[in-house]
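> mind looking at a prediction? Sequence and model below.
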Amino acid sequence: MALLPTAAEQKTRPRDLQSQNYAPPRRSRFIDLVDAGIRTGRKFGMVENARWSRDDLMGEAADAYGLDDFGDEWFTRPLDVLLDSARAEAHLNAAGDFSAMQQFHHLLRDRLYAQMWYNRHPEILARPIKNPVVIVGPMRSGTTRLHRLLSADRRFAHLRSFETISPVPRPDFEQVMAGEKQDFRPVLARRILKVARLANPRTLSIHPTGPFEPEEELGLIAASFYGMKFEAQWRVPTYTRWCEQESAVPAYRHMANLLRLIGWSQQESSLRPWILKTPQHMLDLPALLEVFPDARLIFTHRDPKSVVGSAASLAWNQTIIYSDDVMPQPHGREWLRKTELMIERMRSARESIPAERMIDVQYDDMDNDWRSSMERIYRFLDLDIEPALPGMKTYLARTAASKRVPHSYSLEEFGLSEGEVYERLGEYASCYGIPVEGGIGETRPAIAAG
């Protein structure tokens, strides 16, 4: 069922918004043509209908690649819930359920290939992951900017976009390492990003990327069919609530093994700390710290009004690709609820983390004086910033030169008001000294290192 607001929530909306119907921004004609083509293909038996059976999907992948070891079978639990929720609640169009089947097949294939590599090279799983630097913040709170600045420092290891799309090398990768073949994964990533741009150009203007850009590890968590990647592209409320009640430790263990595999495939020194970031960590800090007990944490903070509006806009612009039935108001209410839960979970987990292992960074401070903010971070990491500055300046110059379309959105189009957001999240802003309109977050307590 759709995530509809309660009667109490309806009363908190601005009166003029309760009677207005906002239409989603129009997706591109490309998806309409793809959708019509798939429907026609199914009508004449040229395109298979979506199959929502876990056994069918796993059997098809095993037969296609001649492998049958998918690793830790914990993933079958979230997969079952996701299949049921997507089929019953997401209202997917033909292009949407076709894309879903492709995604499931891709993830299952990667699980088979991952186990193949672990069996071929047991030393992969012995690679240490020491002292990772993990950026933790709500969606749209400046985590991408900070991640890419730190990734410009060659003293750190990072994922590239094609590796979060396809973290597992293909069986012929040893020939790639020997220089005899080209790695197909960047080619595939370019194709996927091109299709994404055709499907809805706004999504890549909101979060610009390219095959070799530093990218977050959300795809590695999704490899266990767990987490927010699916929530941000489909309306799957039953699956969402299931994930929120489960321990994420198995998904994080699988993510860590994929990082080991990626480090091995990059021929990366295991002595270089990884730079990691994804908003999923806000919900799952206990799992993150169980799997990476020596992680150093950088928390990012931004005006809640901007976080909620921007997150809702990003998720909505992805959802309208796959469904013809997406109203903005319930979508906005869900991402307000989700942001509030992320902040609650993060604050609770911080109570047991030693202060010397974390630092807080303000979005506005990075906007106003990025170098001073980065110098604070480097003091926290006990590193000299000077060797990193040339790479950071190159990244910032390249970003400034790109003709990026500004990300425009409003709370009102999602049935929300500033007053409601601050009523729900104003105490968080005050506690962490986040500058917001009206002065809610003017004081800045000394709550962490730096």
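Thanks, I have it. This structure is a prediction, so every number in the text was calculated from the model and none was measured.
> can we go C-alpha only for contacts and neighbour counts from here?
Fine.
> quick one: the strands in the stretch 351-450 of the chain, in order.
With DSSP state E, counting those that start in this stretch as the criterion, the stretch 351-450 of the chain has strands at 358-362.
> before we move on, what about the stretch 1-150 of the chain?
133-136.
> just the helices from it, written as ranges.
Using DSSP state H, counting those that start in this stretch, the helices assigned to the stretch 1-150 of the chain run over residues 7-11, 15-18, 29-43, 54-65, 76-89, 94-120, 143-151.
> distance of residue 309 relative to residue 135?
According to Cα to Cα, to the nearest Å, residue 309 and residue 135 sit 21 Å apart.
> on that earlier part again, winner for burial among the helices of the stretch 1-150 of the chain?
Most buried of these by mean neighbour count (mean count of other Cα atoms under 10 Å) is helix 143-151; its value is a mean of 22.
> what is that helix packed up against?
strand 133-136, strand 275-277, helix 389-401 (3 or more Cα pairs under 8 Å, 6 or more residues apart in numbering; DSSP states H and E).
> which residues are contacting whichever helix or strand comes after the shortest one?
This points to strand 275-277. Sequence order places helix 280-283 as the next helix or strand after strand 275-277, per DSSP states H and E. Helix 280-283 has contacts (Cα atoms under 8 Å, 6 or more residues apart in numbering) with 136-138, 218, 227-228, 244, 288, 341-343, 345-346.
> tell me the helix or strand right after helix 280-283.
helix 285-291.
> contacts for the next helix or strand after that following helix?
Remark: after helix 285-291, the chain's next helix or strand is strand 296-301, criterion DSSP H and E. For strand 296-301, contacts defined as Cα under 8 Å, 6+ apart pick out 131-138, 141-143, 357-363, 377, 432, 434.
> putting a second one here so we can go through both:
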Amino acid sequence: MFFNYQGFLKALYLSLFQRPFRLRRWFYVLFFSVLYLAFVAFVAVGRLLDHLFFPGFKRTRIERPVFVIAPPRSGTSFLQRLLCADEQRFVHWKMYQTIFPSICFQAVFNGLAWIDVKCGGVIWRLMQWCERKWFGGWDEMHRMRLDQPEEDQALFLYAFASEAIFMLFPFVVPLWEVGFPDALPPPSRRALMAYYRSCLQRHVYANGRGRTLLVKSTHASGAIESILETFPDARFITIVRHPDEAIPSHVSLFVPVWQAHSPEIEKDGDESKAYAALAAEWYRHLHRFRARVDPANFYSIDYRDLRADPAHTIATLYRHFGWDVSESYRARLREFTEQQHAFQSAHCYSLEEFGLSKQWIREELGPVIESYGLDGKAAAVQQPQGGGLRQTLAPDRYRQPPPLGQPAVIHGVQEAE
């Protein structure tokens, strides 16, 4: 099991010794670091037991997996729910499966679920109550439930190679490679991908043999080239949402967490700007990726089209990959479309809150915005043409964050997730 111990130790050093002493921050950092390491150790034990009780997982082939990869707050959760409804075709990750990525643990949970049914569902009702307490406050921004589809964030988090660690360690520039795994040194990147492959093998072995693996992974916007190298026959789906909306939406999720352990961090401080710079590099990285992947294995969706007509968007996606839409799935898509038309998020934010501006967005991402026509009327995103030989990965290209611009007053936007 891969663990980026150098990044972890560096994060601890930066939090504890490179900022003025704050008892509150020390408590948060030490408490959650110990809890995190305990989870890592627990999961590592379960994965070792897999080799003893379920050695067959190592022979499991991951054939033509489908990855939904886009910058956070781009509608990936909605698209994941749409695709997961095609249960005959896809097997996906559920939240509890990403937290406990071990066949042994999942076998134990399946046994407990069977016992719970016989006992009247006491455990199930208790878990529902816990979920409302643990995750209910996030429902307007990102609904989370243990038994519902979820992205594979936890897998990378256990390896300390996920942008989620910036919630506790808000040092984006010094820890750039943690949020951008394609920039890791080649040996570490290969070890990370070997661990990741083993996670997917376990999941398919335990839950989805005979079906296509579907993975939603927003944080993999900075790991997409490594994923392609590991799964050359993979299919990639990305969603393009205007960065004026997506970037401040994601920063808005981090600021309250930062201020919980470090109240001195301001909304429009350096942390917000550095995190926005990382998100901008994800946009550029995904845009460059279009030229390195076989167009037959890549599809872009305009976020506005997905919101306006989910059923038509999915039908077009299926035609691109040569998939058939069953009648039962078509009916589910009609239901999703009706529900989406009635949905209105209450999550509000603005660029100016975080020291950002439309001018800075244009300076950083002007060519990307123009390429996708994001400043114009919603239309089907132009798909890449031609074969385009995939270039050799050069991690040094992604080591330095782009420069930050100056804040300016702009109008707020309302979240439409």
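Sure thing, it's come through. Since this is a predicted model, take the numbers as computed values, not measurements.
> what would you report as the TM-score here?
Once superposed, chain against chain, the TM-score is 0.78 (TM-score structural alignment, normalised by the length of the second structure); 369 aligned residues with a Cα RMSD of 3.3 Å.
> picking that back up, can you tell which of the helices of the stretch 1-150 of the first structure is closest to residue 292 of the first structure?
helix 143-151 (18.0 Å; Cα to Cα).
> picking that back up, drop anything exposed from the contacts of helix 280-283 of the first structure.
136-138, 218, 227-228, 244, 288, 342-343, 345-346 (16 or more other Cα atoms under 10 Å).
> any chance you could map the helices in the stretch 301-417 of the second structure?
Using DSSP H, counting those that start in this stretch, helices in the stretch 301-417 of the second structure cover 303-308, 310-321, 327-341, 358-372.
> tell me which of these lies nearest to residue 105 of the second structure.
Using Cα to Cα, these put helix 327-341 closest to residue 105 of the second structure, at 31.3 Å.
> so that closest one versus helix 76-84, what angle?
Put simply, helix 327-341 of the second structure runs at 160 degrees to helix 76-84, going by axes from the mean of the first three to the mean of the last three Cα atoms, to 10 degrees.
> name the helices or strands packed onto helix 327-341 of the second structure?
Here helix 327-341 of the second structure touches helix 303-308, helix 310-321, going by 3+ Cα pairs under 8 Å, 6+ apart.
> where's residue 377 of the first structure relative to residue 370 of the first structure, distance?
Taken as Cα to Cα, the span from residue 377 of the first structure to residue 370 of the first structure is 11 Å.
> for the spatially most central residue of the first structure, list the residues it contacts.
Residue closest to the mean C-alpha point of the first structure, counted by Cα atoms, centre = their mean, is residue 218 at 4.2 Å. Listed by Cα under 8 Å, 6+ apart, the contact partners of residue 218 of the first structure are 164, 228-229, 278, 280.
> the same query, at a cut-off of 10 Å, please.
Counting by Cα atoms under 10 Å, 6 or more residues apart in numbering, residue 218 of the first structure touches 164-165, 226-229, 255, 276-281.
> looking for the alignment partner of it in the second structure.
Using TM-score structural alignment as the criterion, residue 218 of the first structure maps onto residue 153 of the second structure.
> do the same with residue 419 of the first structure
In the second structure, residue 419 of the first structure lands on residue 359 (TM-score structural alignment).
> next, count neighbours for that match.
16 (other Cα atoms under 10 Å).
> thinking it is in contact with residue 366, fair?
Yes: under the criterion of Cα atoms under 10 Å, residue 359 of the second structure makes contact with residue 366 at 9.5 Å.
> follow-up on the earlier one: between residue 377 and residue 370 of the first structure, who's got more neighbours?
residue 377 (21 against 14).
> show me what the helix or strand where residue 204 of the first structure lies is packed against.
Per DSSP H and E, residue 204 of the first structure falls inside helix 201-206. On a contact count with 3 or more Cα pairs under 10 Å, 6 or more residues apart in numbering; DSSP states H and E, helix 201-206 of the first structure meets helix 184-199, helix 304-322.
> next structured bit after that helix?
Following helix 201-206 of the first structure in sequence, per DSSP H and E, is helix 218-222.
> that following helix: average distance to aligned residues in the second structure?
Average distance, helix 218-222 of the first structure versus aligned residues of the second structure after superposition (mean Cα distance after the TM-score superposition for the first structure): 1.1 Å.
> one step back: in CSV, list the contacts of residue 218 of the first structure along with distance to residue 104 of the first structure.
Shown next, in CSV, are these (distance: Cα to Cα, whole Å):
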residue, distance to residue 104 of the first structure
164, 15
165, 13
226, 12
227, 14
228, 15
229, 13
255, 17
276, 24
277, 24
278, 21
279, 22
280, 20
281, 23
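> from what I see, residue 445 of the first structure and residue 429 are in contact.
No: when contacts are counted by Cα under 10 Å, residue 445 of the first structure is not listed as touching residue 429 (11.3 Å).
> neighbour count: these two, which is higher?
Taking neighbours as other Cα under 10 Å, residue 445 of the first structure and residue 429 compare with residue 429 leading, 22 against 10.
> what does the more buried one align to in the second structure?
Checking TM-score structural alignment: residue 429 of the first structure goes with residue 369.
> determine how far stretch 374-384 of the second structure lies from the middle of the whole chain.
Its chain's average C-alpha position is 23 Å from that of stretch 374-384 of the second structure, according to Cα atoms, centre = their mean, to the nearest Å.
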